[in-house]
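Participant: Quick one, fold the following:
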Amino acid sequence: MYTALSKSRFSNSPAKPPVGSFENCAKCEKQFTVTKYTIAANPGPGFLCHPCAKSSGADPFKKPAVPKKRRAPADKRTVTNFEERRFPSLSSLCIQLISEHIDDVEALGDLSSISMDEISKSISKNRSLTGQTAQLFYGAHNTTLTLYDATKLIPSALDTLAQLNPNLTSLRLDFCGRMNDAVMDAWSTSLPALTYVELLGPFLVRPPGWLKFFSSHPKLEAFLITQSPRFDLACLKSLLENCKALSVLRLKELGLLNDQFLTALGTIKKGRLTSLDLSEPSQSCTEAAMIKAMKAVGGNLTKLDLSGHSLLGDTFLEKGLKPLRHLEDLALNNLPELTDAGVAKLFNGWENAALTCIDLSRNYGLGSNALTGILEHSGDALQRLNLNGWGDFDADAIHAFGKELVFLDLGWCRSVDDFLIKDILKCCGKLREVKVWGCNRVTDRCPRKRGVTIYGVESHSTTT
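Facilitator: All right, here's what the predicted structure looks like:
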């Protein structure tokens, strides 16, 4: 019969003596009474009295660490989205099939009856768009081309795009970070009919590439770029000098944007611009320069986005925006200088027609007065409204929401609760989407309505 050897056989110290007995300390050799806190000497043999144990760096009275209790899954916060489930249509199933077999797309035959735009969106979700698969969307008959993820299109693939689509008048490329001056040179000759260009992330294009492109496209009517750190003042001047038909301009998240850009915009013929987006600059333009720019180019603006210009305040609203008469879409998010009274004053008595889209998100000082002014001025025509991050506002103002409202963002508005959501669903017959992220007074018991998707309902459940 096998019997395991005692651990004390292999240790330098004998088994711990009984509690209450006397022992001599292995270090100071003084006699002490053994307790349950007595610890063995290291190195042994023997045991230590309490003073010697503490002096050696060990705490004999320290309680063992209690293992941290993990929260049960039911205790964690859950986020619920109330979304209507529908059976997929036949066309959506076909698009999904094509997306899964995009590398063998030639074997699928004729795809003319299926929306190319939907296929482009689908394959862009998993970044399956390459130089080879992108040719599915090419053709000499194309006048419009939109690719939602050009991450894998290298410069030679972008050259091929231009050669196989020579008649394009409208081109949109998202995430086109590999585009460079060589590509712009090729486009300058291969895409002579372009009138609309929208690019997201052309980081590598330098001023010479932009200058050549603008000089070769005098008929350009819309130029929209986002995140182009090398686009400078000379590029803007070249754009304005060569493209006299320009009516839509976006210079979003532009690192070099400053007051000099606004001065250059003043050279545009009055009334030509209908859409202007100068949002999210690295540094805000000054209020005086922006007011002057609005006087120069704002006469016929229908869409304006100046989000992120943190120096703009109530003076800009009064002198820069109030003279405008044709705005339909206004975005002024993240402007900390705006006040509740200032925004209310803008909309009260504003001769501009009712707006259809308003984005005043991340303006924490806005509240009831601003909301009342907005709804009294534009409530009947509003289709999209973003109040994300506002302060407290009076729930009674919600009843002024018009029947045309389709999209509403109330995220991080602490006064929003289940009853407010109920009133909104009741008075807005065309509503399709509501966002309530961060509204912890909205529970999973909030009302629902067929055809309306509610995102971000937070609920806390506990186990018993």
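Participant: make it CA atoms for all contacts and neighbour counts henceforth
Facilitator: Will do.
Participant: in which helix or strand would I find residue 119?
Facilitator: Assigned by DSSP states H and E, residue 119 falls within helix 116-125.
Participant: what sits against residue 311?
Facilitator: When contacts are counted by C-alpha atoms under 8 Å, 6 or more residues apart in numbering, residue 311 is found next to 284, 285, 286, 287, 335, 337.
Participant: Can you give me the end-to-end span of stretch 41-57?
Facilitator: Stretch 41-57 has its terminal residues 12 Å apart, counting by C-alpha to C-alpha, to the nearest Å.
Participant: buried set for it?
Facilitator: Neighbour-count burial for stretch 41-57, counted by 16 or more other C-alpha atoms under 10 Å, picks out 41, 46, 47, 48, 49, 50, 52, 53.
Participant: can you list contacts of it?
Facilitator: For stretch 41-57, the external contacting residues (C-alpha under 8 Å, 6+ apart) are 12-14, 23-28, 32, 38-40, 59-60.
Participant: Could you rerun that using 6 Å?
Facilitator: Under the contact criterion C-alpha atoms under 6 Å, 6 or more residues apart in numbering, stretch 41-57 has outside partners 12, 13, 25, 26, 39, 40.
Participant: do the same with stretch 206-224
Facilitator: Contacts of stretch 206-224 (C-alpha under 6 Å, 6+ apart): 181, 184, 188, 195-198, 230, 239, 242-243, 245-250.
Participant: run this one through as well so I can compare:
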Amino acid sequence: MSRRANAVRGPTSALTEFLRESGITPTTIARRVRTREVQQPEAGPSTAVESNDTDQQEGNSNRAQDDPEEYASDHLDESDEEPAPKKRKLSKAAEAKLKAKEKAKAKAKAKKGGDDDDYEDDEDEDAYTALSKMWKDNTKPPVGSFCDCAKCKKQFTVTKYTTAANPPPGFLCHPCAKSSGPDPFKKPVAPRKRRTATEKRKVVNFEERRFPSLASMCISIISSHIDNIEALGDISSMNMDELSKSLAHNRSLTSQNSPLLYNAEHTNLILYDATNLPPPALCTLALLNPNLTTLRLDFCGRMDDEVMNAWTKSLPNLRRLELLGPFLVRVQAWQTFFESHPALDGFLITQSPRFDLDCMKSLVNNCPNLTELRLKEIGKIDDSFIEVLKTLGNGQGGCQLRYLDLSSPGIPDALTQSVLIELMSIIGSQLTHLDLSGNQLISDGFLLEGIKPHAKNLTCLKLSNVPELTDNGVAEFFKTWAGDSLPSTKAKGRKTAISSFQAAISDVNPPLSHIDFARNPELSSAALTALLEHSGQKLTQLSINQWRNTSEESLKSIAKYCPKLNKLDIGWCREADDWVVKEIMEKCPKIEEVKVFGCQRLTQQCPRKRNVNIYGVESH
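Facilitator: Model prediction:
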């Protein structure tokens, strides 16, 4: 189907108008070609051909005069009728090739539509299209050549990133190309891969290892043969605890293999990771261990009121309960449990947002013989809890509390210093372990007015992340805790002075074995020296993390004062170097663990020792 049959006429373009005004049309071009052929005839008999050409030329000339519309753009697509040349006889191979080509063309036409194909064929043979290509010159100059910018007219060097001007002609320099649109030098950014809803909901319980350890292989075998576990015989309590730790390490403790750790004769049970135990499995725990007196569950976030009610009935002998993350237990379940266990002497919970003041009152009223209490990271704790806790000292035998942990309250300033000092005056005489870390209202006054006069039996003191403590205040506390008159360590013979110092304070305040004053950046050398002089001989664990201004000399004195030290944290102490670590390795024979995170003066030559773990050496 041709354009004449479609009767489709396009608008007159600027190029068509320019050619028409210049007298250039396909007809005039064809006439010039024929004129050249007539002027230069080929040899041989050509009378008939010349006659025909002359007649056709005259006919075309007459038609151009008779038809004034001949030069319009609508007729530019029409080709002049010329005598068809004689068809040459094709060979069989050529005919077969031509037929195959026509068949392929017919199939394509059937898919796309015949009108479009005919239109495209006409366009391919259009003299106007062919002529317009002659006038189009937008070839990119070679790379490295000079060119004038089509926009700013400045000369620039052509590169492979040079872009053509829009509208043409010409090319743009880099500043103009960048201001006109996207930066041509910018590399395409890979599209961000979006996670599907299934991937977002997927919970990874453990990390699979390509080469499993021997412990994991043993656990896997035992788990798969849980029904025949009696074949292993009796398992000692020590091996049972190690097996529990291995199961927790891989988070592979489930309701199917947890009966491995149960026994009706057990009085002590520790599960280090109960993440995968649903409420029915925790209820079964109480049924299979009815004689438990001590129970510890870490990561028990799935336990709820149903579990607590089951424990209330099935664990009548329970005296010590330690839980990490009992988020879902409500007030009524706590109160029912306390009422049914008046002999409870140890209650240690961490992260229980629903434990409120009513639960605290029920605990103190029903369990007056508490010796251990931990309310760590409790969101609702405030001074009203302390007022209830004071009533523990009103009993006939006085307060028996020896372990107290009120660290990291939900609101850092929830507990005021004056209330804590008053609490120490009532229950501090029997305390051996005190942890008030994260209470940011505590200052030097609490040490001098609360601990110094009332807590004379402490062996463990933790006051980390308490920014109000000062270097001089802590130093004064340790120096005066033993009494007003102390022998000077500057006397002749350093060992003699230290021994006499320890002997003088042993009758008043025993040395501490565990001290944690980490994340208190105001503390420095004076506090460390006084601390070591007071408790160095009995100290087994020491954490002075982030005491950044502590001198190298005072850090080296740790090795001199602490012969029983086995765990040390001096992270972010800027003056710690290889010599400090060397002193500790050589003079602390019981050392097992040293943390040196952030100590940038340590090098690859940092001393090492067999059976001693050093964590945080950057060069390692």
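Participant: Overlay the chains and give the TM-score.
Facilitator: With the length set by TM-score structural alignment, normalised by the length of structure 1, the two chains reach a TM-score of 0.84; 422 aligned residues with a C-alpha RMSD of 2.8 Å.
Participant: hang on, the earlier thing: are any of the contacts of residue 311 of structure 1 buried, and if so which?
Facilitator: Using 16+ other C-alpha under 10 Å, the buried ones in the contacts of residue 311 of structure 1 are 284, 285, 286, 287, 335, 337.
Participant: Tell me the residue in structure 2 aligned with residue 342 of structure 1.
Facilitator: By TM-score structural alignment, residue 342 of structure 1 lines up with residue 473 in structure 2.
Participant: should've said residue 291 of structure 1
Facilitator: Taking TM-score structural alignment, the alignment pairs residue 291 of structure 1 with residue 421 from structure 2.
Participant: do residue 441 of structure 1 as well
Facilitator: Under the alignment (TM-score structural alignment), residue 441 of structure 1 pairs with residue 601 in structure 2.
Participant: tell me the contacts of that match?
Facilitator: residue 577.
Participant: Look up how far residue 424 of structure 2 lies from it.
Facilitator: 42 Å.
Participant: first to last residue in stretch 375-392 of structure 2, what's the distance?
Facilitator: Stretch 375-392 of structure 2: ends 15 Å apart by C-alpha to C-alpha.
Participant: counterpart of that stretch in structure 1, which residues?
Facilitator: Mapped onto structure 1 with TM-score structural alignment as the criterion, stretch 375-392 of structure 2 occupies residues 251-268.
Participant: Spatially nearest residue to the match of residue 342 of structure 1, not counting backbone neighbours?
Facilitator: Counting by C-alpha to C-alpha, 6 or more residues apart in numbering, residue 473 of structure 2 lies nearest to residue 444, which is 5.4 Å off, once chain neighbours are set aside.
Participant: Looks like the one you found contacts residue 469 (just checking).
Facilitator: Yes. With contacts counted by C-alpha atoms under 6 Å, residue 444 of structure 2 reaches residue 469, the gap being 5.4 Å.
Participant: More neighbours: which of those two?
Facilitator: Shown here are residue 444 of structure 2 and residue 469; by other C-alpha atoms under 10 Å, residue 469 has more neighbours (24 against 18).
Participant: and the residue lying closest to that one once chain neighbours are set aside, how many neighbours?
Facilitator: Spatial nearest neighbour of residue 469 of structure 2, chain neighbours left out: residue 443 (4.9 Å); criterion: C-alpha to C-alpha, 6+ apart. For residue 443 of structure 2, the neighbour count with other C-alpha under 10 Å is 17.
Participant: Tell me the residue in structure 1 aligned with the residue nearest to residue 473 of structure 2.
Facilitator: Match for residue 444 of structure 2 (TM-score structural alignment): residue 314.
Participant: Which single one of the contacts of residue 311 of structure 1 is nearest to residue 418 of structure 1?
Facilitator: Set against residue 418 of structure 1, the nearest of the contacts of residue 311 of structure 1 by C-alpha to C-alpha is residue 335 (29.0 Å).
Participant: How much space separates the nearest residue to the closest one once chain neighbours are set aside from residue 345 of structure 1?
Facilitator: Excluding its sequence neighbours, the residue lying closest to residue 335 of structure 1 (C-alpha to C-alpha, 6+ apart) is residue 310, at 4.8 Å. Separation of residue 310 of structure 1 from residue 345 of structure 1 (C-alpha to C-alpha) stands at 19 Å.
Participant: And residue 366 of structure 1, by the same measure?
Facilitator: Taking C-alpha to C-alpha as the criterion, residue 366 of structure 1 is separated from residue 345 of structure 1 by 12 Å.
Participant: Which one's more surrounded, those two?
Facilitator: Comparing residue 366 of structure 1 with residue 345 by other C-alpha under 10 Å, the one with more neighbours is residue 366, at 25 against 19.
Participant: and the more buried one, what pairs with it in structure 2?
Facilitator: Under TM-score structural alignment, residue 366 of structure 1 pairs with residue 523 in structure 2.
Participant: Helix or strand: which one has residue 555 of structure 2?
Facilitator: Using DSSP H and E, residue 555 of structure 2 falls in helix 552-561.
Participant: Whichever helix or strand comes after that helix aligns to what range in structure 1?
Facilitator: For helix 552-561 of structure 2, the following helix or strand on the C-terminal side (DSSP H and E) is strand 567-569. Under TM-score structural alignment, strand 567-569 of structure 2 corresponds to residues 407-409 of structure 1.
Participant: list the buried ones in the matching stretch?
Facilitator: Those would be 407, 408, 409, for stretch 407-409 of structure 1 by 16+ other C-alpha under 10 Å.
Participant: In the stretch 1-150 of structure 1, what residue spans correspond to strands?
Facilitator: Applying DSSP state E, counting those that start in this stretch to the stretch 1-150 of structure 1 gives strands spanning 22-24, 31-33, 39-40, 47-48, 77-82, 144-147.
Participant: ok, the residue nearest to residue 335 of structure 1 - how many residues close by?
Facilitator: 21.
Participant: Would you check that it makes contact with residue 333?
Facilitator: No. Counting by C-alpha under 6 Å, residue 310 of structure 1 does not reach residue 333; the two are 9.4 Å apart.
Participant: Strands of the stretch 301-450 of structure 1, start to end?
Facilitator: With DSSP E, counting those that start in this stretch as the criterion, the stretch 301-450 of structure 1 has strands spanning 303-305, 329-331, 357-359, 384-386, 407-409, 433-435.
Participant: Looking at those strands, which is nearest to residue 266 of structure 1?
Facilitator: Within those, the stretch nearest residue 266 of structure 1 is strand 303-305; the backing value is 15.7 Å (C-alpha to C-alpha).
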